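Undergrad: Give me a 3D structure for the following:
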Amino acid sequence: MQNTITLIFILLLKIGYSQNSIINGVLLDKNTNESLSYVNIGVLKKGIGTVSKSNGSFSLNIKHIQETDTVKFSALGYKPLIFSVKNLVEKLNNNPNLKMEENIEVLDEVIIVSKKEWKEKTLGSETKSTSMTMGFSSNLGSELGRRINISRKHTHILKFKANVALNTYKSIKLRLNFYTIKNGLPNEKINRENIYVNFFDKSGSLTVDLEKYKLVVSDDIIVTLEWVDNYGDGQFRISSRLGTSGIKQKDASLDSWRTLPFTLGYNILVRY
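TA: So this is what the prediction gives:
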């Protein structure tokens, strides 16, 4: 009899998940109660994820996942939140607000190297191809990136450029990320604050001035664009070409990275 009751409970729980396949909540700063925009939200190892909206609200489809799967909330400058699907559903049913705690880090010492003469150089690809292009997946939080080789210590990143082959959105909001490399794939973020860029044109150069972010690197990096928001419906395509650096791609927030046998029209202006 007890086994029968347990089985019925499990079936009802699964039916409940299938009927309520979308879970909703709001992400807030624990200390200020301010909403947290564009937080990465993902089901680990499932390729399912999204980002929170500008007002901190989020919706996540859990129809095709198990109650024991893990959901992670991750934002630059905050401690991650990690729940099982079952615990997350229960928590949101009691209170739709999830609060994230700021992660106070001691910044590494910045070494200023005095040189009589600085050199500037463009690294990466400047392709403007419209026949070979790459777009994001259908999920907010998807990323597209490429490796850029750094040959000098204390290289200052001054500017980022990409060539947009096609944009049919009224506007699209992207997050620019810089990563260290492990096993050929993105590892840890280098930038300590979010770098956002809005693009409104139909095509052309997407340029980000980076001098105020004080990005200094001494090893190879991977630079990515992450889709976090848009206005209207449409497509967004970035110029690409055949190349050995490979496109680093993930389909959703906190998804696994993969490499495709092409390279993107990304380049950075550096000073060393």
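
Undergrad: only C-alpha atoms for contact and neighbour calcs from this point on.
TA: Will do.

Undergrad: Leaving aside the residues adjacent along the chain, what's closest to D251?
TA: S142 (4.6 Å; CA to CA, 6 or more residues apart in numbering).

Undergrad: Enumerate every residue touching that neighbour.
TA: Neighbouring residues of S142 by CA atoms under 8 Å, 6 or more residues apart in numbering: F136, E226, W227, Q249, K250, D251, A252, S253.

Undergrad: close enough to count as contact, the last one and V51?
TA: Yep, that's S253 we're talking about. Yes - S253 is within contact range of V51, at 7.0 Å (criterion: CA atoms under 8 Å).

Undergrad: Give me the common contacts of those two.
TA: Common neighbours of S253 and V51, counting by CA under 8 Å, 6+ apart, are N40, I41, L140, G141.

Undergrad: excluding its backbone neighbours, what's nearest the third one?
TA: Spelled out, it's L140. Once flanking residues are discounted, L140 sits nearest to T50: 4.8 Å by CA to CA, 6+ apart.

Undergrad: how close does that neighbour sit to N194?
TA: For T50, the distance to N194 (CA to CA, to the nearest Å) stands at 17 Å.

Undergrad: Give me the more crowded residue out of these two.
TA: A count of neighbours by other CA atoms under 10 Å puts T50 above the other of T50 and N194, at 28 against 14.

Undergrad: which of the residues in the helix or strand containing I23 are buried?
TA: Per DSSP states H and E: I23 is located in strand 22-29. Under the neighbour-count criterion of 16 or more other CA atoms under 10 Å, strand 22-29 has I23, G25, V26, L27, L28, D29 buried.

Undergrad: can I assume K91 sits in a helix?
TA: Yes - counting by DSSP: H, G, I helix; E, B strand; the rest coil, one finds K91 located in a helix.

Undergrad: Relative to L13, how far out is it?
TA: According to CA to CA, K91 stands 15 Å off from L13.

Undergrad: Quick one: end-to-end length of stretch 160-177, please.
TA: Stretch 160-177 has an end-to-end distance of 11 Å (CA to CA).

Undergrad: Following up with a second sequence; could you model it the same way so I can compare the two?
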Amino acid sequence: MKRLVDPKFTLLSLLLLCTCTSLFAQMLKGTMYDAQTGEVIPYASAGVKNRSRGGIADRNGEYTIKLSGLAPTDSLVFSHIGYATLIFRVSDIDTAGRLDVKLVPRATSLSEVTVSVQREMLMLGSDKASSRYTGWGDYSSSRGRTRGLQLTPDKLPFKAVTFACRMKEMTFDSVKMRLNILGKVKGEPHLQQILQQNIYFNIYKDAKWVTVDLTPYKIVLTDTVVLAVEWVDAWMPAKTAGGNSCQLTIALGKDMGYFYERNTPNERPVLRQSMELPVMYLKGYKVGSADK
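TA: Next up is the predicted model:
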């Protein structure tokens, strides 16, 4: 006998299906703020845990995350150096509207190191460039994209005083980058940011070598780390504004080691063996008893 279907039930099912489809087909947007000062936080990370979704907020603290294809159990992660990380399940938020996020600053303590005598300067990384390169080009999708290499100091602890990187091509008016130093943290399965402050630096058109003074940050390495640079913003020449023709590339060398790459802040990064590593390095010295 043919079974009759209640038209009201069919209509209700279609409405529910459309609701579920629209829920995960939209873009979640919002602004990230400092919970204490109320000021916007530029370049904070906003994405989906272990997925290549999201990126970093723009210079006005605004972020966008594509929700299509996500499960209700997926986690949205909002983080920034110097702030406590916030994590929300997709099922716990109102995806139909904006989600403005307030990050709470956390107390930090920097180790004190006093330079009292001349030190033997050491270099970690490479300063020899080949004709090969890696880098960025598209203004809109490059924010959060990170490239770097693994470093193992011969002498520990190592006090970093200078960072340097060799550009291959730079045709933007300027690009703002963020330095990353990642290491092992007890209880965490993946490499974590060990810097306690954001270290931003600008690269200007036609730049070759870019250097950053690290002495104000009191960075002391005690183990193998990953040194990397992250694209956070860019300004294009007026004639190419709105286009994607500008380029920023970093020279590659011929040293064997481990190449680090990550395209969004919350995806699992790749650390692969390579004979072509980004030409970047840290200079510093071994910390002795006289420095403590």
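
Undergrad: quick revisit: what's the distance between the equivalent of the residue nearest to D251 of the first structure over in the second structure and P265 of the second structure?
TA: Aligned by TM-score structural alignment, S142 of the first structure pairs with R145 of the second structure. As judged by CA to CA, R145 of the second structure and P265 of the second structure stand 8 Å apart.

Undergrad: One more: M167 of the second structure?
TA: Applying CA to CA to M167 of the second structure and P265 of the second structure gives a distance of 23 Å.

Undergrad: Settle it for me: which of those two has more neighbours?
TA: Using other CA under 10 Å as the criterion, M167 of the second structure and P265 rank with P265 on top: 28 against 24.

Undergrad: what residue of the first structure matches up with the more buried one?
TA: In the first structure, the residue paired with P265 of the second structure is S253, using TM-score structural alignment.

Undergrad: got the shared contacts of S253 and V51 of the first structure as JSON lines, with distance to M132 of the first structure columns?
TA: Formatted as JSON lines, the shared contacts of S253 and V51 of the first structure follow (distance: CA to CA, whole Å):
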{"residue": "N40", "distance to M132 of the first structure": "29"}
{"residue": "I41", "distance to M132 of the first structure": "31"}
{"residue": "L140", "distance to M132 of the first structure": "23"}
{"residue": "G141", "distance to M132 of the first structure": "23"}
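
Undergrad: so which strand or helix has the residue nearest to G135 of the first structure when sequence neighbours are not counted?
TA: Residue nearest to G135 of the first structure in three dimensions, not counting chain neighbours: R237, with 4.5 Å by CA to CA, 6+ apart. Here R237 of the first structure, judged by DSSP H and E, is contained in strand 236-241.

Undergrad: quick one: that strand aligns where in the second structure?
TA: Residue span in the second structure matched to strand 236-241 of the first structure, by TM-score structural alignment: 248-253.

Undergrad: cool, and stretch 205-221 of the first structure?
TA: The aligned range for stretch 205-221 of the first structure in the second structure is 209-225, by TM-score structural alignment.

Undergrad: for the residue lying closest to K46 of the first structure once chain neighbours are set aside, helix, strand, or coil?
TA: Using CA to CA, 6+ apart and skipping residues adjacent in sequence, the residue nearest K46 of the first structure is D255, 7.0 Å away. Here D255 of the first structure is recorded as coil under three-state DSSP.

Undergrad: again, but for F58 of the first structure
TA: F58 of the first structure ends up strand, using three-state DSSP.

Undergrad: in which helix or strand would I find the residue mapped onto K161 of the first structure from the second structure?
TA: Counting by TM-score structural alignment, K161 of the first structure corresponds to A164 in the second structure. Assigned by DSSP H and E, A164 of the second structure belongs to strand 158-170.

Undergrad: which residues in the first structure does the next helix or strand after that strand match up with?
TA: Helices and strands here follow DSSP H and E; after strand 158-170 of the second structure, the next one along the chain is strand 174-183. Using TM-score structural alignment, strand 174-183 of the second structure corresponds to residues 171-180 of the first structure.

Undergrad: The matching stretch vs the second structure, mean deviation?
TA: Following the fit onto the second structure, the mean deviation recorded for stretch 171-180 of the first structure is 0.9 Å by mean CA distance after the TM-score superposition for the first structure.

Undergrad: Next, report how far that stretch is displaced from the centre of its chain.
TA: Offset of stretch 171-180 of the first structure from its chain centre (CA atoms, centre = their mean, to the nearest Å): 7 Å.

Undergrad: follow-up on the earlier one: what's the angle between the strand holding A164 of the second structure and strand 174-183?
TA: Following axes from the mean of the first three to the mean of the last three CA atoms, to 10 degrees, one obtains 140 degrees for the angle between strand 158-170 of the second structure and strand 174-183.

Undergrad: Now for V229 of the second structure, which secondary structure element holds it?
TA: strand 225-235.

Undergrad: All the helices of the first structure, residue numbers only.
TA: Under the criterion DSSP state H, helices of the first structure are mapped to 2-19, 85-94.

Undergrad: for the ones you listed, which one ends up most surrounded?
TA: Of all the helices of the first structure, helix 85-94 carries the top mean neighbour count, a mean of 16, counting by mean count of other CA atoms under 10 Å.

Undergrad: elements contacting it?
TA: strand 22-29, strand 70-74 (3 or more CA pairs under 8 Å, 6 or more residues apart in numbering; DSSP states H and E).

Undergrad: could you redo the last one with a cut-off of 10 Å?
TA: Contacts defined by 3 or more CA pairs under 10 Å, 6 or more residues apart in numbering; DSSP states H and E place helix 85-94 of the first structure against helix 2-19, strand 22-29, strand 70-74, strand 81-84, strand 97-100.
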